[in-house]
Each structure stands twice: as structure tokens, then as C-alpha cells.
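**Student:** Sequence and predicted structure are below.
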Amino acid sequence: MQSMTAFAAETVETELGRLSCEIKSVNQRFLDITIKCPDFLRTAEHELRKTIETNLARGKVLVFINFYPNDQVALTEMKVNHALLSQLQSCVADINDTLGTTESLQLPHFMRWPDVIIQEPADTSQLQTAALALINQTITALLASRKREGAAMQAVLADKLKQLKKITADIRTFVPAINQQLVDKMKARLADLDIEAQPERFEQELAIQLQKVDIAEELDRLDAHVAEFERMLTLSEPSGRRMDFLMQELNREANTIGSKSAAMTTSNASIDLKVVIEQMREQIQNIE
């Protein structure tokens, strides 16, 4: 089990300078990746994204890659466009011949002319390779952080499941007494009315009333959902969505128990169930 909330940062020194990578992930329904990196890494962004998708299934992932070059390193190469420079000189000579002037272009004029100085990107393949290795290293640290937090959340959820099982078991112990209270109440009502009911008719009406407050099926489904949840806690693959679905089912059973309640004991127990289920839901929002 992994949490979707984590942070990791790593750095690496290269011959050209220092690369740093920070990855932050928070809870998100699907996998949403945002990468902010230097321009020379844009061509490698697809590989970076594939690496993240291979390791993470859900969450909003923010990746920040920065490069701090050494003093003697330039990521662009500047060259003189000799062909354009010759054309400019030829044009100046033609204009002087036509106008009978002796004007000339000075060095600053040539330097400002578009495309006289050509900037070409330097070979950054070494940096791209180092960046891919760095992001793998950072993802490994991120996964370790997500697993540590996931283990803590797993312990919390396991404790909450124990609470659900205890509340469910307590409700089962309340049922016989509640049913007996219902029988006594119906008999007392008949006695107050001074009516002698036929035994068959009384038993039929009693069965109808008991059926209305019967919560055996809801308790059985609660036990089944809790057992399934305990199984999912042991899985290594992402199971956050399935857990979220189970939370809806658990909450539905707790609501039904509350609506069928014929005594304060079961009403209070259903509220306790919903409180624990809501606490679990809050934790599950961060599970991958």
C-alpha cells in the first residue's frame, strides 16, 4: 500500500554542472504529471514522463528539474554567418557606387544585423542521460516515502477495521434483547387495550414487526465488507479506488441499520459506525 502524498529531492554532479530534481505528489483521482525543466531537456520530456507513468498509478505529480552550469560551460555555440556578412558588404559597396558615397557599416551594425551571429544548441546528450538517471533515483526515493506513509496509513486503517468489527459484534449482542423488548411492548399494548388476541394473529403481527427491524443481513454484509477490506490491506498493487467504493457500501449498511433501529443502543451504534467509516474515508483519499 502506498500513499499518494510524498516528496523527494536528489542532485547529481556532471562535468557540465549540477542537476537537481524535486518530485512532489499529492492525491488525485487519476495520474496527472507536470514537468518543469530546462529547454535542453524538452526533447527528453517524453522519456521522463514514461518513466513516471511506469512507477506511479495515481496522483498529481509535480516534477522540477533545474540545471546549474559550471562557470566555463555554455549550452549554446555562437558562429558567424560568413555568407550573410559577405552579402552585406557587397550591398554596401553597390550602394556607395550607385550614390557616389563612401559610407561603411561599422562592427556594431554588423553585430545587430539579424542572423549574422548564429546560436546553435550545444550537445546536451550527456545532460539528458544524467537527467533520466536522476529522475529514476528521485522516483525511487519518492516511492520509498510513499510506502512509509502508506505503512502508517495501513496501521491506522487496520485499527479502524477492528473498531468496526467490535461495533458490529456489539450490535449482534443487542438484537435478542431488542426483539424481546418489542414482544413485551406488543403484549403490554394488548393488555392496556384489554384485548384478547388470537395467538396465530399475534404471532403473525409480531413476525411482521420483527422483520421490519431485522438487521441480520446488514450485519452480515458489514462483516463481508470488512473482511474484503482486510484482504486489500495486504495487496501490493494500487487499491485506493476499490477501497473508496467499499467505503460507500459500508456507509450504506450503517445508514440502513440506523433507519431500522428500534432502540437507542442500535441508533448510537450506527452513529459510531458512520464516524469510524468517515475517518477511514479521509485516510483512503490519500491511498494510491
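**Tutor:** Great, that's in hand. Numbering: from 1, shown residues only.

**Student:** from here on, contacts and neighbour counts on C-alpha atoms
**Tutor:** Noted.

**Student:** Now do the buried residues in the strand or helix carrying residue 231.
**Tutor:** Using DSSP states H and E, residue 231 sits within helix 216-232. For helix 216-232, burial by neighbour count (16 or more other C-alpha atoms under 10 Å) applies to 218, 219, 222, 223, 225, 226, 229, 230, 232.

**Student:** Also stretch 168-188?
**Tutor:** For stretch 168-188, the buried set under the neighbour-count rule, 16+ other C-alpha under 10 Å, comprises 168, 171, 175, 178, 179, 182, 183, 186, 187.

**Student:** and which of the buried residues of helix 216-232 is nearest to residue 99?
**Tutor:** Nearest to residue 99 among the buried residues of helix 216-232: residue 232, at 89.3 Å, using C-alpha to C-alpha.

**Student:** Next one: the nearest residue to that closest one once chain neighbours are set aside from residue 284, what distance?
**Tutor:** Spatial nearest neighbour of residue 232, excluding adjacent residues (C-alpha to C-alpha, 6 or more residues apart in numbering): residue 239 at 6.9 Å. Separation of residue 239 from residue 284 (C-alpha to C-alpha, to the nearest Å): 10 Å.

**Student:** out of these two, which sits in the more crowded spot?
**Tutor:** Set side by side, residue 239 and residue 284 show more neighbours around residue 284, with 23 against 17, by other C-alpha atoms under 10 Å.

**Student:** Structure two is appended below for comparative analysis:
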Amino acid sequence: MTGFASVQLAASARPGQAGLGLELRSVNSRFLDLAFRLPEALRTHEPRLRRLLTDRLQRGKVELRGFLLQEQTQAVAVPDAALLQQLSHVQEQVLAWLPQARPFSVAEVLQLPRGHGEESAELSWDDALENLAQTLVQDLLTARRKEGERLVRLLQDKVSQLRALAEQARPLVPQLVEQQRQRFLERWQDALAQAGHAGASSDGIQERAIAEATAYALRIDIAEELGRLASHLDEIESLFKKGGAIGKRLDFLMQELHREANTLGSKSATLELSRISMDMKVLVEQMREQVQNIE
């Protein structure tokens, strides 16, 4: 959702009127938050600009700034003699009544309006502002789309890393179950030997070992978590292909991914599985930060 766009309409394109500049900035936000910084001549157009932005944007903290552009010339516009004579007469009257008043400076005289036709009266910006704003929003959407494409490539790489970690975790559970069964058999045989029952039936020992291994397997089974994790990753890649406003859906999927990674850690029985769970949570957190930039 991060982006910037700027457009201008030169004063020379609208004789007798000032030029117009618009800037549009967008940063991350869960919702659409609009702010306007407009000169007084454009205040009446704020509702139209708000409707335009609301129709085209869904998320982001967006600021629209407008400013009037005066045509720059090298020559200084000198006031005519009649205006200077009138200003001199007014200044004499003011100083007669208010001796402490400060006389006009040259800079103040040059900044005075030059006539009724050149005053900053109500400007007719209907068509010009509409076209300029449409171009501005389109430029912002283009900038945001390019940023979104870059983020999608980054997130797809994270998805691939999560899949690789899931594949590393998948064979660990059967190995752990077999290790637990062998450990139980060894300890049981040692206990019987110490008690003087070395000739005890091996069938009973084997059945008990199988029961213990089964109970252990149920406690540490992560097949469901890995299945849901794969399903969430498939959904994320499907959203990437679909495009559009997918940010809120991705937010939800990040929460689900974090839940599955956290459950893997809680069921961990080895340092290797704990490491995989931690790596997954780091990746999910990195993805969550980037998802905030997607509309």
C-alpha cells in the first residue's frame, strides 16, 4: 500500500488562472484513512476528491496535498502609476492619524493584487481538477501495483521456505516413535534382568512396547498441523494468482500459519523439531510484516 504520485497543471495551460499541483502519498494501514491538505481555493472540491479516493482505494493511510502554482517569470511586475499614487495617498492619511504606523515596504507593494482581473477569485477547477485527480490516482495505483508485485515475489520465496521446513519435519515423527519403542524395550529388558526375570515372555514385552509407542505417537503426532499448514500455503499462492484486494485475507492466513507453527513447537520432542518450529515462526512473522503493505 506504500506509494507516491504527483501531477501538475501549468499556469500557462489555463490563461488568467494559477496552475495546480496535486500529490498523493500512501502508507500502510489496516483500513482506509484519508487526509487532505488543500488551499482555500480548492476546499469546496474536497467531497468530490474524497469520493474519488474511496471508490478507487480500499486500504492505506492516504494523504492528498494540493497547491496552486504561480507562473515564474524573470521580470518583476511593476505596479502602475495610478496604483502607486493611490497607495501614497492612503499611506499619508494613515500616518497622519497613526504616526507610529510603519510605511509600506517595496516587497509589500509588489505583493499587492494588480487588478480585479488577476485576483485569486473563485477558480473554476471542475474539469481540470477531475482529470488531474484521475491521473493522480491511476499513477498511485501503478506505483502500488509495482510494489505489490515485488512483495508477492518476496512472499512466494517465504512460502517455499515454509514448505521445505514442513518436509523436514514430516519424517521426524516416525523416527521418534521408533526410537521411543526401542528405548522402552531396552529399559524393560534391563528391569527384568535386574529383577531376575530374564526368561520372561518376550511377547508381553513386545505388546507393552507397542502400546507405549502408540500412546507416545498420539501425543507427538503433527500430521494434522502439517496438513493444515500446507492447506494455508496453497490458499496463499491461490490468492497471489487471483490478485486484487487480498490483504485482509492474507492477514487472517498469517494468524493461522503462526498458530500451526506454534503447535508444532508445543508438540516438539526433539531439538530438531523445535528448531523447525522456531524457523517457521520467524518466517511467518516476516511475512506478516510484508502483508501489511498489501491492499
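**Tutor:** Arrived safely. Owing to the predicted nature of the structure, the values given are computational and were not obtained by experimental measurement.

**Student:** what's the counterpart of residue 267 of the second structure in the first structure?
**Tutor:** Per TM-score structural alignment, the equivalent position to residue 267 of the second structure in the first structure is residue 260.

**Student:** tell me the contacts of the nearest residue to that match once chain neighbours are set aside?
**Tutor:** Distances taken as C-alpha to C-alpha, 6+ apart place residue 213 nearest to residue 260 of the first structure, at 5.0 Å, with adjacent residues excluded. Contacts for residue 213 of the first structure (C-alpha atoms under 8 Å, 6 or more residues apart in numbering) come out as 260, 261, 262.

**Student:** Quick one: the strands in the stretch 1-150 of the first structure, in order.
**Tutor:** With DSSP state E, counting those that start in this stretch as the criterion, the stretch 1-150 of the first structure has strands at 6-13, 17-26, 31-36, 59-69, 76-80, 117-121.

**Student:** Comparing the third one with the second structure, how large is the average distance?
**Tutor:** Relative to the matching residues in the second structure, strand 31-36 of the first structure has an average distance of 0.6 Å after the fit, by mean C-alpha distance after the TM-score superposition for the first structure.

**Student:** List the buried residues of that strand.
**Tutor:** Neighbour-count burial for strand 31-36 of the first structure flags 31, 32 (criterion: 16+ other C-alpha under 10 Å).

**Student:** Among the contacts of residue 213 of the first structure, name the buried ones.
**Tutor:** 261, 262.

**Student:** returning to that earlier point: which single one of the buried residues of helix 216-232 of the first structure is nearest to residue 48 of the first structure?
**Tutor:** residue 232 (30.8 Å).

**Student:** Tell me which residue of the second structure lines up with the residue nearest to residue 232 of the first structure.
**Tutor:** For residue 239 of the first structure, the residue aligned by TM-score structural alignment is residue 246.

**Student:** ok, now residue 214 of the first structure?
**Tutor:** In the second structure, residue 214 of the first structure lands on residue 221 (TM-score structural alignment).

**Student:** Tell me which helix or strand the closest residue to that match other than its chain neighbours sits in.
**Tutor:** Using C-alpha to C-alpha, 6+ apart and skipping residues adjacent in sequence, the residue nearest residue 221 of the second structure is residue 173, 6.6 Å away. Assigning secondary structure by DSSP H and E places residue 173 of the second structure in helix 172-195.

**Student:** So what touches that helix?
**Tutor:** Identification of contacts with helix 172-195 of the second structure by C-alpha under 8 Å, 6+ apart yields 198, 200, 205-206, 209-210, 212-214, 216-217, 220-222, 269, 273.

**Student:** Just the buried residues of those.
**Tutor:** By 16+ other C-alpha under 10 Å, the contacts of helix 172-195 of the second structure give 209, 210, 212, 213, 217, 220, 221, 222, 273 as buried.

**Student:** Out of the residues you listed, flag the one nearest to residue 82 of the second structure.
**Tutor:** Checking these against residue 82 of the second structure by C-alpha to C-alpha gives residue 273 as the nearest, at 90.3 Å.

**Student:** residues touching the closest one, list them.
**Tutor:** 169, 172, 264, 265.

**Student:** Which residue in the first structure aligns with the first one?
**Tutor:** Structural correspondence for residue 169 of the second structure with respect to the first structure (TM-score structural alignment): residue 171.

**Student:** what about that match, which helix or strand?
**Tutor:** Using DSSP H and E, residue 171 of the first structure falls in helix 125-193.

**Student:** Any idea how far that helix is from the middle of the chain?
**Tutor:** 18 Å (C-alpha atoms, centre = their mean, to the nearest Å).

**Student:** Between strand 17-26 and it, find me the angle.
**Tutor:** If you take axes from the mean of the first three to the mean of the last three C-alpha atoms, to 10 degrees, helix 125-193 of the first structure sits at 10 degrees to strand 17-26.

**Student:** how far off strand 6-13 does helix 125-193 of the first structure point, in degrees?
**Tutor:** Using the same axes, to 10 degrees: helix 125-193 of the first structure against strand 6-13 is 170 degrees.

**Student:** quick one: whichever helix or strand comes after helix 125-193 of the first structure to helix 125-193, angle?
**Tutor:** Per DSSP H and E, the first helix or strand lying C-terminal to helix 125-193 of the first structure is helix 199-212. Put simply, helix 199-212 of the first structure runs at 160 degrees to helix 125-193, going by the same axes, to 10 degrees.

**Student:** quick revisit: which residue, neighbours along the chain excluded, lies closest to the match of residue 169 of the second structure?
**Tutor:** Leaving aside its chain neighbours, residue 171 of the first structure sits nearest to residue 266 (6.3 Å; criterion: C-alpha to C-alpha, 6+ apart).

**Student:** Quick check: which element contains the one you found?
**Tutor:** Secondary structure from DSSP H and E places residue 266 of the first structure in helix 264-284.

**Student:** repeat for residue 269 of the second structure
**Tutor:** Applying DSSP H and E, one finds residue 269 of the second structure in no helix or strand.
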